[in-house]
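S.K.: sequence and predicted model, in that order:
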Amino acid sequence: MVIACKHVWTYISDYLDGTLDPEVRERVQKHLEHCEICSAILDSTRNILILTADDRVFELPMGYSERLHARLELALHEAAPEDGEVSQAP
């Protein structure tokens, strides 16, 4: 049985934890062998877990927070529908 990417994404955490049912784990593993996007998501999630488990503290460069907030504001402004436009949900 083929498993869709959106289903694999919901299993990523359990896959990494090793708590998936063996049958589901096998289906996810087969999907990951052929899907570059899901494999990249798995690797990224694994990296995030490794980084967040690291108890070292890194100091951010001066002004980083301000630049980040400015970029987020810009992205939100650009993504917002124009006045009078109707937003369509996916």
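M.R.: Right, received. Where do you want to start?

S.K.: switch to C-alpha atoms for all contacts and neighbour counts from now on
M.R.: Fine.

S.K.: next secondary structure after whichever helix in the chain runs longest?
M.R.: In the chain, with assignment by DSSP state H, the single longest helix is helix 36-53. Remark: after helix 36-53, the chain's next helix or strand is helix 64-79, criterion DSSP states H and E.

S.K.: packing partners of that following helix?
M.R.: Helices and strands touching helix 64-79, by 3 or more CA pairs under 8 Å, 6 or more residues apart in numbering; DSSP states H and E: there are none.

S.K.: take a look at this one as well, against the first:
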Amino acid sequence: MVRCKTIIANLSTYLDEECSPELRRKIEHHLSRCRRCSAVFDTTRKMLVITGDARVFEVPVGFSDRLHRFLSATLASA
């Protein structure tokens, strides 16, 4: 079984479709069963979509701090 820390560490590779088929299968299996990693994955994917948009937008006050705390807590408890 793959640990949460391994999943989080490989999300970028997974999202960029640069991981091996075996790792992709393991990540997808883990994401289907782990709510925390699935939430981190969804948040990361959405952030990539938002930041890839050429339009300028303003992030809500405190968003960066909340995101950092959430990710830190998720990694600490993994």
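M.R.: Okay, I see it. Model, not experiment: these values are computed from the prediction.

S.K.: returning to that earlier point: list the buried residues of the longest helix of the first structure.
M.R.: Cys38, Ser39, Leu42 (16 or more other CA atoms under 10 Å).

S.K.: hmm, who's touching stretch 25-45 of the first structure?
M.R.: Met1, Val2, Ile3, Cys5, Val8, Trp9, Tyr11, Ile12, Tyr15 (CA atoms under 8 Å, 6 or more residues apart in numbering).

S.K.: one more time with 7 Å, if that's ok
M.R.: With CA atoms under 7 Å, 6 or more residues apart in numbering as the test, stretch 25-45 of the first structure has contacts from Ile3, Cys5, Val8, Ile12, Tyr15.

S.K.: turn those into CSV, columns for secondary structure.
M.R.: Listed next are the contacts of stretch 25-45 of the first structure as CSV, based on DSSP: H, G, I helix; E, B strand; the rest coil:
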residue, secondary structure
Ile3, coil
Cys5, helix
Val8, helix
Ile12, helix
Tyr15, helix
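
S.K.: right, I'll leave it there.
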